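Asker: Predicted model and sequence below, questions to follow.
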Amino acid sequence: MSFLSPRALRAFGIVVVAQLVGGLETTAIFAQERFTPRHVARLRTVSDAKLSPFGTRAAYLLSVPRKPLKDDDGRPWSELHVVDTSGASRPYIIGKVNISSIGWMPDGQAVSFVTKRGDDKENALYIIPIDGGEARRVLTHDVGVGSYSWHPDGRRVAFVAGEKKPKKLNEREDKGFKAEIYEEDWRPSKVWIAEISDLSDPWEETADDANESEDGGEAAVEKSTPAVATRPGGKPRALDLPGSAAEVKWSPDGKLLAITLAPTPLVDDSYMNQKLHVIDAETGEIVTRIETPGKLGSFEWSGDSKRLAIIAAADRNDPAEGRLIVASASDGTYRDVLPNLDGHVTSIAWQNADTIMYLADERVTTSFGKVNADGSEQKTLVPSGKQVLSGLSLSRDGMSGVMLCSASTHPPEVFAMKHGDDGPRRLTDSNPWLSDMRFAPQEVVTYKARDGLEIDGILIRPLDEQRGKRYPLILCVHGGPEAHEANGWLTNYSRPGQVAAARGFAVFYPNYRGSTGRGVGFSKMGQNDMGGKEFDDLVDAVDHLVASGLVDGAKVGVTGGSYGGYASAWCATALTERFAASVMFVGISDQVSKFGTTDIPQEMYLVHERQYPWDDWAKFQQRSPVYHAPKARTPILILHGKDDPRVHPSQSMQMYRYLKTLGEVPVRLVMYPGEGHGNRKAASRLDYNMRMMQWFEHYLTGPGGDAPAWELDYDAEMGKAK
């Protein structure tokens, strides 16, 4: 772990941060290479970026995957970097580190972040000066620091954290009493206020300011353990609020706190029952509760501390938060300021006390616009059509901004835009080796479903496509279904993308009805019709591509995770005559038992099925892939994380057992220990990508028949000598 101390960094105007994905050295051997799982395993990603208050620098987090077969297995490392408006990017804290929750001190002189290192028992809050000096720990807490917000004076911080488990409970656990009381044995997260009392110490760097951390990297050593207090005794003050807190933000005038609270810390409550509260920071009393219905997204204070901009659901049954709401901080009244938007707002920031800038997903791209707080004078600054944007962050004067931007040829990177620019300008290139890769063409395809509804999707054509030749197709179905595919970067461990195109496949990503990006009405179209018209849209996509002359209708495969895994299982059973291979990931096979084993039953009822299993047992059974298992003739590869709380692993086990017992079709079940609802570790991601491609090649372009060998040659894939 390295804590670098760059000095006298050049100031710059504004930055837009896009997720970075990369990390391979550019060498001659990569020239005009085709994508393989090896390349996917090395991609780096920018996960967050924040612009400094004066718009001169942007701090960003770079996700760096571990190297399969070389590094200890685990999730990607998360590094802290800073980029200026000239595009000069410098590493600040790199190596074997896990940095999160980056922010800027109000004076713009230091970056704050959360991490655990050295003798830290839990995550702690650190700051690192931007122009020199080492990172210093400024706040610790018994159970770790979660989200946090600086007071405008930079001397106090509000943060979210739980309460320490009583000593008596720990003693009982040591004696073997470890019974887990399901959905009852929880403790709420609270909001605490702490005073950071030693920030006046000079930042001089000395030879003793660094030592070697246990992982062999360089690490800073804090000069002292700072006191944290808002009252005598040195203890942070916990606010006495109802429910469990998730996010907190201090108002610009320092008098109020905006806090999201749910009845419990259970996932279902955090999805469906969170409310935004305005709190008096001195007394801890609730000023108002903003009663937006349904799901709740991000929120931001206006510069005059009188209003809050909120991304929220339109109603209780809206599948996804995506409406731009402006609420009064004094009485909680609110209004939708973009009522006619047929899209989903994803990111917001106040340009001034009366104007909000926003990013909105519209079909398969993103628009960048602004609107007054009363809903007047809406203006599109960058129309949708060319870019995929996220993560908007503005300077204090609102004249500069940073955001994440991706395209078909690069994962999200840091882009910059300031007042008067025609569009965002790229600042970073975290995967320079991508310039030496061969990219298959990527394009937007719009087709008509059988009932006349217009559906969008993204097509990656086969690399080296020959005119007049038909190609095998992989249909890649997104989860949710309250999500959508955008015309940006579409290749990762579970999305075949450029890897499949390099091997002669066409890959199509359909935004079937129920997807986001086209307004509330479109996203509700699949409700109470699971596996119905939404999956008819998938077959209609295949028919369209076959009719276009590109696809061989006898060589069609399907894959997806979560709800996309449900689609993959449905296509392999109920629609088996249309699909020659399927790869199902953390998917649903039995709608009845899914309700009984998931951690989101309220969401499942309110925004998906709109009824309970006991309301119509027959329907829930008939919309379950296992119900159609006897007619399945599509070879299916089933993959699942053993610790998945969302879609229980038993869903995949049932699908496997039904098909294995029937014995009519090749089936394989792969379980990933230590993984949940999606793979996070380097080894399991590489394994997944290789197995997915092996299955499709075997059944769509290979010999077919019995399942391919289950053992994989990781050394050969990664180019290692045996």
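Answerer: Received, thanks.
Asker: Going by C-alpha atoms from here, please, whenever you check contacts or count neighbours.
Answerer: OK.
Asker: Touching stretch 566-573 from outside, list them.
Answerer: The contact list for stretch 566-573, computed with Cα atoms under 8 Å, 6 or more residues apart in numbering, reads 477, 531, 535, 558-560, 578-579, 581-584, 587-589, 624-626, 628-636.
Asker: For it, buried residues please.
Answerer: 566, 567, 568, 569, 570, 571, 572, 573 (16 or more other Cα atoms under 10 Å).
Asker: Is the third one located within a helix, as I assumed?
Answerer: Translated: residue 568. Yes: counting by DSSP: H, G, I helix; E, B strand; the rest coil, one finds residue 568 located in a helix.
Asker: could you measure it against residue 634, distance?
Answerer: Counting by Cα to Cα, to the nearest Å, the gap from residue 568 to residue 634 is 10 Å.
Asker: what is in contact with those two at once?
Answerer: With Cα under 8 Å, 6+ apart as the test, residue 568 and residue 634 both reach residue 582.
Asker: starting at the chain centroid, how far to stretch 451-467?
Answerer: Centroid separation for stretch 451-467 versus its chain: 26 Å, with Cα atoms, centre = their mean, to the nearest Å.
Asker: can you check stretch 669-682 too?
Answerer: For stretch 669-682, the distance to the chain centre is 17 Å (Cα atoms, centre = their mean).
Asker: Please name every helix or strand in contact with whichever strand or helix holds residue 78.
Answerer: Using DSSP states H and E, residue 78 sits within strand 77-84. When contacts are defined as 3 or more Cα pairs under 8 Å, 6 or more residues apart in numbering; DSSP states H and E, strand 77-84 packs onto strand 57-64, strand 89-94.
Asker: could you check the angle strand 57-64 makes with the shortest one?
Answerer: Pointing back at strand 89-94 there. 60 degrees (axes from the mean of the first three to the mean of the last three Cα atoms, to 10 degrees).
Asker: ok, and here's another one to check against it:
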Amino acid sequence: MPTPFDSLDSYIALPRIEGLALSPDGRRAVLTVATVKTDGTGFDRSLWEIPADATDAPPRRLTRSAKGEAAPAFTSTGDVLFVSARPDSDADEDDESGQLWLLPAGGGEARAVTRLAGGVSSIAAVAEAAGRVVASAELLPSADSIEAEAKLRAERKKKKISAILHESYPIRFWDHDLGPAEPHLLALDLADLRDTVGAVRDESAESDAASDEKDEKDAPTPYPASLPRPRDLTPKPGRSADAAGVAVSPDGSTVVAALRVPEGQDARYRLVAIDIETGEHTTLFDESRVDFEFPAISHDGSRLAFVRTDKATPDGPTQYELWVSAIDGSDARRIANEWDRWPSSLTFAADDASLVVTADQDGRGPVFLAPLDGGAPEQLTHDDFTYTDVHVDRMTGDLVALRSSWMAPSHPVRITRDRAVTPLAAPFELPDVPATMAEVETTAEDGARVRGWLLLPPDASAGKPAPLLLWIHGGPLNSWNAWSWRWNPQLAVARGYAVLLPDPALSTGYGLDFIARGWNAWGKAPYTDLMAITDATVARDDVDETRTAAMGGSFGGYMANWVAGHTDRFRAIVTHASLWALDQFGPTTDFSPYWESIFTPEAMMENSPHRFVEDIRTPLLVVHGDRDYRVPVGEGLRLWSELNRHFAAEDGSTEHRFLYFPDENHWVLKPQHAVVWYETVFAFLAQHVLGEEWARPANLG
């Protein structure tokens, strides 16, 4: 039976859920839903309301702007906050910055809450019992007011200046330049949002301008008096407000933020309490070479939870420790001391006696309950899903979350106190998928258990074994445990491939010792684990061991390159956004201190794939985007150059290919570019694995 995965155009047209927020009474949830634009060149995002209490009420669309909406959050009174670049009738027509908007719970149209020249980056935190919100926004460092900042931006825009003067490190992050604006945390009092008839004149600003005898055309435009004036909680921040988590007390009086502190070229995160009324900063937790991150405040406002992590060194990974303290930082103690997993999110349970925590676990991402009294964490969910966006219903103690697996994309569910998981209504049905999913595992050379997921076409059998595609995950501190719209093996299954998604050494969800097996030695246990589980998989009678390929992106691309230089067992290898020469990668990536701190110089050279270029016998498809700052395009360029130096024929031809995206990042996200990516990958695999003629994708000219 045909599925949407048989056609790339049908696949990118599938709607997808990207986020969830829960109302204070636990009865309503708001989803962020992304759908492809009518011309196929991008995505539109809208907000949908669904019943969160498992009633039969149908989903209801809340927003429809052409610019789209994202990152919803509820206020204490049930209004919905979100960020959008939708037009504001009271603002300049050419203003395309994303602002904070509020949709009243009682009905009516959304209205802007901010009008910052550079827009709002995100909603950082919302008070549970007060009308206060903390937003993240970028402000130019030379400005001493919101008005002056707007004027500086206008001058740069008018003169078409894009230059950035850097005075600190780093200067890039993933796919965008940092600066010249700096991140700030801004507090807003929603009670100051006023309804008006007509435009509001800011008489005080006019008076100030007159008294200073400023020419009216040179005076900054006053910030609207009808909007709550943002209160800067992090003046002159540098990059410190690139926060690793922000929480606000229920009464809205105190913000606890994980603020960045420079340590030479490197940085650490400390926990700081900020009094919103006075702006006073009090350091709660700060240690050299230690990160304090992901603060959460209890519902009664008395306690603080956070994650403490010693910086990793070449000697090995370190544990992500769960800690709790009083809200002022006193009585700090570690909980779940023996729990060998890395928390990915945490929040207080309804009764404040436990933490609700998510973490990778054995190829899944369950929800756990970690008691504050020091007891062992209890696993609440036991299915094959990974849970995200977990919210606590304070009225019932239930949880509302999103979950996904390789067989189902993100969808909303309710987890009741008796541990039952119930899917909630959604604006669309989950798509039919072509694959069946099985768990596979083997024993590595050192006795470690290595496992993964195997997705099979429905007709794979001993009489018709499927060709195998080994797909290696990125990270490397990661796990193949959740649906990905960008890296989707269902598309390969629809074309007849069996897809192996293994978790080798360095993968999360198996404990610190499993990660340490590959630490400072990427080319050793991670490689032998991959080969061992591939051996176990091709031993199945429904998999064709004579037709195999390997592929991966980021660290998976690194490992694809390493595989290419160490075995010729695969017919083709796809290497996307890959690390090729580690001595070159280290200083050029967007944050080199981390990567250079986890390797010894000797191991960095020993584990660099470029040393084995002359041993490559397998055709490679190299893929890279020029806007990739995590793995800079120089890695792909050098790999391509060295492949041609060693293997190009006299006429310049080569069996290798290089797919280059001048305006894409680490992931290649634009819908039609994703289509081109898959078309090229499948054409390359069809040529070398299936024995078909090379067919250049039409959209590549």
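Answerer: That came through, no problem. Quick caveat: nothing in here was measured; it's all calculated off a predicted structure.
Asker: Just say which of the helices and strands packed on strand 77-84 of the first structure is most tucked in.
Answerer: strand 57-64 (a mean of 28; mean count of other Cα atoms under 10 Å).
Asker: Report the aligned residue range of the second structure for that strand.
Answerer: Per TM-score structural alignment, the counterpart of strand 57-64 of the first structure in the second structure is residues 28-35.
Asker: mind checking how far the matching stretch is from the chain centre?
Answerer: For stretch 28-35 of the second structure, the distance to the chain centre is 17 Å (Cα atoms, centre = their mean).
Asker: That stretch: average distance to aligned residues in the first structure?
Answerer: Aligned to the first structure and superposed, stretch 28-35 of the second structure gives a mean residue distance of 1.1 Å (mean Cα distance after the TM-score superposition for the first structure).
Asker: quick one: the helices in the second structure?
Answerer: Assigned by DSSP state H, the helices in the second structure fall at 8-12, 146-158, 203-211, 489-493, 512-516, 525-538, 555-564, 582-588, 592-597, 601-606, 633-647, 671-688.
Asker: closest one to residue 385 of the second structure among the ones you listed?
Answerer: helix 489-493 (16.2 Å; Cα to Cα).
Asker: ok, and what's touching that closest one?
Answerer: With Cα under 8 Å, 6+ apart, helix 489-493 of the second structure has contacts from 5, 6, 8, 433, 434, 435, 455, 456, 457, 498, 499, 682.
Asker: Same question for stretch 363-372 of the second structure.
Answerer: Contacts of stretch 363-372 of the second structure (Cα under 8 Å, 6+ apart): 324, 335-336, 353-360, 376-387, 405, 451-453, 479-482, 503, 509.
Asker: Is there a quick ChimeraX command that grabs whichever of those residues are buried?
Answerer: Per 16+ other Cα under 10 Å, the buried members of those correspond to this ChimeraX selection:
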select :324,335,336,354,355,356,357,358,359,360,376,377,379,380,381,384,385,386,387,405,451,452,453,479,480,481,482,503,509
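Asker: mind checking how far the closest residue to residue 358 of the second structure other than its chain neighbours is from residue 400 of the second structure?
Answerer: Spatially, and ignoring its direct neighbours in sequence, residue 358 of the second structure is nearest to residue 367 (4.7 Å; Cα to Cα, 6 or more residues apart in numbering). To residue 400 of the second structure, residue 367 of the second structure is 11 Å away according to Cα to Cα.
Asker: do residue 566 of the second structure as well
Answerer: For residue 566 of the second structure, the distance to residue 400 of the second structure - Cα to Cα - is 47 Å.
Asker: Compare those two and say which one has the larger neighbour count.
Answerer: residue 400 (29 against 17; other Cα atoms under 10 Å).
Asker: residue contacts, that one?
Answerer: Contacts of residue 400 of the second structure by Cα under 8 Å, 6+ apart are 22, 52, 390, 391, 392, 393, 412, 413, 414, 415.
Asker: For the third one, give me its contacts.
Answerer: Under the criterion of Cα under 8 Å, 6+ apart, the neighbours of residue 390 of the second structure are 399, 400, 401, 402.
Asker: Tell me the counterpart of it in the first structure.
Answerer: Matched by TM-score structural alignment, residue 390 of the second structure corresponds to residue 392 in the first structure.
Asker: circling back: and residue 316 of the second structure, which of the helices of the second structure is closest to it?
Answerer: Here helix 512-516 is closest among the helices of the second structure (Cα to Cα), at 5.8 Å.
Asker: Pull out the buried positions in that closest one.
Answerer: Buried-residue list, helix 512-516 of the second structure, by 16+ other Cα under 10 Å: 512, 514, 515, 516.
Asker: And these, which is closest to residue 671 of the second structure?
Answerer: Among the buried residues of helix 512-516 of the second structure, and counting by Cα to Cα, the member closest to residue 671 of the second structure is residue 515, at 34.3 Å.
Asker: What number of residues are in the vicinity of the nearest residue to the closest one once chain neighbours are set aside?
Answerer: Leaving aside its chain neighbours, residue 515 of the second structure sits nearest to residue 506 (3.9 Å; criterion: Cα to Cα, 6+ apart). Residue 506 of the second structure has 26 neighbouring residues, counting by other Cα under 10 Å.
Asker: Tell me which residues touch the aligned partner of residue 506 of the second structure in the first structure, please.
Answerer: In the first structure, residue 506 of the second structure lines up with residue 514, judged by TM-score structural alignment. Shown in contact with residue 514 of the first structure (Cα under 8 Å, 6+ apart): 481, 482, 522, 523, 524, 525, 526, 527, 534.
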